[in-house]
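Visitor: make a model of this:
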Amino acid sequence: MGEAGCDVRDIEEAANILVNARHAIAFTGAGISTESGIPDFRGPQGLWKQYSPEIATIDYFLQHPKEFWLFYRMRMSTLFTAKPNRAHRALAELESMGVIKAVITQNVDGLHQAAGSKNVIELHGTMRRAVCIACGRAYPMDVVTRKIDSGQVPPLCDECGGVLKPDTVLFGEPVKDFDRARELAMISDAVLVVGSSLTVYPAAYIPLFVKEMGGKVIIINMEPTELDYIADVNIRCKAGDAMEKLLEKIIEMRKQGTTVTQ
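Guide: Predicted coordinates for the structure are as follows:
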């Protein structure tokens, strides 16, 4: 369905919801970054088709820090060369226009900020830095990769000698800033979901919170999601295509001062 292009009526309906929203937010997952060359997790070519999800658990990290870091070093080579794509840039533009108030993301790649988004909540942390599990000192990830590439695997803290861990949320760890994200969702009357399979909780509660408070839910995803049944609009095409068309339609509607009749 995605190859045939985005449905014009779906784009118009989504644009109408966002233009008329008082407080709209975006919720993004790995599917928004695939056009940047970062594989998603659960899609047909997803990371968990090639590797066991066990490697991304806190237990695995604590028991096998060397093997964990060798896997993450490989992943970082992709993440650090990735650039924001059309979907990231369109979301950043919608935020600058005041259409989107915040981006809540499951991603750890930092591409929303690189695209210009200002108000970003990273529920699963970031791979742009690491922290010492003993003393909490933070290190930029380029410093950590130099440690690894020089043979220090796992990388260690200069202060106390503790093992460093990416500042990402591993399976078995609590998400970050969830209370702030929930508060935003509870005051929002629309949520634009882009590139999330909506299977990982508690992150996937965000669109549910918006729906439960009477808000509208727009889902852009190539594959069906677990929460399609709550969506007011389902757009089944590539994130970049959908976001470009959605941005164009919203700009057009604002210029005309019109909305689409629902």
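
Visitor: from now on I want contacts and neighbour counts done on CA atoms only, so please keep to that.
Guide: Noted.

Visitor: can you give me the helices for the stretch 151-262 of the chain?
Guide: 178-186, 205-212, 239-256 (DSSP state H, counting those that start in this stretch).

Visitor: so which of those gets nearest Asp109?
Guide: Nearest of these to Asp109, taken as C-alpha to C-alpha: helix 239-256 at 16.4 Å.

Visitor: leaving out the residues flanking it, which one is nearest to the residue with the largest distance to the centre of the chain?
Guide: Of all residues in the chain, Cys160 has its C-alpha farthest from the mean position, at 33.0 Å, by C-alpha atoms, centre = their mean. Spatial nearest neighbour of Cys160, excluding adjacent residues (C-alpha to C-alpha, 6 or more residues apart in numbering): Cys135 at 7.0 Å.

Visitor: quick check: the one you found vs Arg146, distance?
Guide: 21 Å (C-alpha to C-alpha, to the nearest Å).

Visitor: same check, this time on Glu93
Guide: For Glu93 relative to Arg146 (C-alpha to C-alpha), the value is 35 Å.

Visitor: how about this one, so we can line them up?
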Amino acid sequence: MTARHPDAATLEAVADLVAGGRVCVLTGAGMSTESGIPDYRGPDGTRRVTPMTYGEFVASTDARRRYWSRAHVGWRRFAASAPNAGHRVVAALQREGFTCGLVTQNVDGLHQEAGASDVLELHGTLGLVRCLTCEDRIPRAVMEQQLDALNPGFAGGVRTGEIRPDGDVTLAEADVAAFVLPTCRVCGADTLKPDVVYFGEPVPKDRVARAYEAVDASRLLLVLGSSLKVMSGYRFVRHSHKAGRPVAIVTRGRTRGDDEATWRLDAGLGESLVGLARLLGLTDDFGEVVDGEYATGLPLGLT
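Guide: The predicted structure follows:
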């Protein structure tokens, strides 16, 4: 496929909106694909992998063993992922005062690594582990030390498949069965779970309320790298559209929010955001743009 770049007219229109400030940025999994973390869905919106649901995780020790064995092996690769040019542009937009809020559906912490602050992590973070029985929380690094102690050599000694969007990998069933689960340091239960919102689990109400506050304080909602297939992100697009605020969406492929978008740029995020930064006069070294496959822009006109 021949690489096509972001549509210049559409990008300029989005830049004109961003230049006015008070931008609420909403990011999704496409924000991190250029960092090597895959998305759950392809450009056509079709789900490529089926994640473990909350119901499955809480149903049995075997399900938790399956999750943690795969997550333990995948963690080293996942944790080694670094912010990409898009993350650095978003941090620069915040630093230069263009934004009034940064809400992410991602759980990888790459916005913070790129220098962003006050990031509202709508779906939580893989950097913390929570006990579902007593609510104790520990850093993921502590959990990984426990897993290493209980399963010496496991992370480097099993054959794996590709890393998945939530940081785990595929493993042989025999390897999963041999894995030893840790227990909570406070209550002794084996109900330790990454402090993230699983599929089938509600987003905490206070986070949703804070996200609405950020959206309501804005004059533009800028959606980056989200197909908006799930309501947790799409509701903010609907909310902004209903309030008469412009919505700009930059991501590959169609999204659920296309009909509510004021401007729609169907393109990869790296080149698009670096181009946006240049139009705004930002001269930082945002780094190499990894992805070279871009589609054309789709200006939908002001609504």
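
Visitor: let me see the TM-score of these two.
Guide: Put the two chains on top of each other and the TM-score (TM-score structural alignment, normalised by the length of the first structure) is 0.89; 249 aligned residues with a C-alpha RMSD of 2.1 Å.

Visitor: need the counterpart of the residue farthest from the centre of the first structure in the second structure.
Guide: Aligning on TM-score structural alignment places Cys160 of the first structure opposite Cys187 in the second structure.

Visitor: quick one, strands of the stretch 51-200 of the first structure?
Guide: Secondary structure of the stretch 51-200 of the first structure (DSSP state E, counting those that start in this stretch): strands at 100-105, 120-122, 125-132, 138-140, 164-168, 190-194.

Visitor: report the buried residues of the fourth one.
Guide: Neighbour-count burial for strand 138-140 of the first structure flags 138-139 (criterion: 16 or more other C-alpha atoms under 10 Å).

Visitor: so how far does that strand sit from its counterpart in the second structure?
Guide: For strand 138-140 of the first structure, the mean deviation from the second structure after alignment is 0.9 Å (mean C-alpha distance after the TM-score superposition for the first structure).

Visitor: any chance you could list what contacts that strand?
Guide: 128-132 (C-alpha atoms under 8 Å, 6 or more residues apart in numbering).

Visitor: now swap in the second one and tell me
Guide: Contacts of strand 120-122 of the first structure from elsewhere in the structure, counted by C-alpha under 8 Å, 6+ apart, are 102-108, 112-113, 176-177, 181.

Visitor: the same query, at a cut-off of 7 Å, please.
Guide: Residues from elsewhere that reach strand 120-122 of the first structure (C-alpha atoms under 7 Å, 6 or more residues apart in numbering): 102-108, 176-177, 181.

Visitor: top of the contacts of strand 138-140 of the first structure by number of neighbours, please.
Guide: Within these, most neighbours by other C-alpha atoms under 10 Å means Ala130, with 24 neighbours.

Visitor: can you pull the contacts of that one?
Guide: The contact partners of Ala130 of the first structure, taken as C-alpha under 7 Å, 6+ apart, are 138-141, 164-167.

Visitor: tell me which of these persist in the second structure.
Guide: Retained in the second structure: 138-141, 164-167, out of the contacts of Ala130 of the first structure (criterion both residues aligned by TM-score structural alignment, their matches' C-alpha atoms under 7 Å).

Visitor: closest one of those residues to Tyr60 of the first structure?
Guide: Set against Tyr60 of the first structure, the nearest of these by C-alpha to C-alpha is Lys165 (11.9 Å).

Visitor: quick one: the closest one and Cys132 touch, right?
Guide: Yes. The pair Lys165 of the first structure / Cys132 is scored as a contact, 6.2 Å apart, by C-alpha atoms under 7 Å.

Visitor: okay if I get the contacts of Ala130 of the first structure as JSON lines plus distance to Asp59 of the first structure?
Guide: Below are those laid out as JSON lines (distance: C-alpha to C-alpha, whole Å):
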{"residue": "Ala138", "distance to Asp59 of the first structure": "21"}
{"residue": "Tyr139", "distance to Asp59 of the first structure": "22"}
{"residue": "Pro140", "distance to Asp59 of the first structure": "24"}
{"residue": "Met141", "distance to Asp59 of the first structure": "22"}
{"residue": "Leu164", "distance to Asp59 of the first structure": "15"}
{"residue": "Lys165", "distance to Asp59 of the first structure": "12"}
{"residue": "Pro166", "distance to Asp59 of the first structure": "14"}
{"residue": "Asp167", "distance to Asp59 of the first structure": "15"}
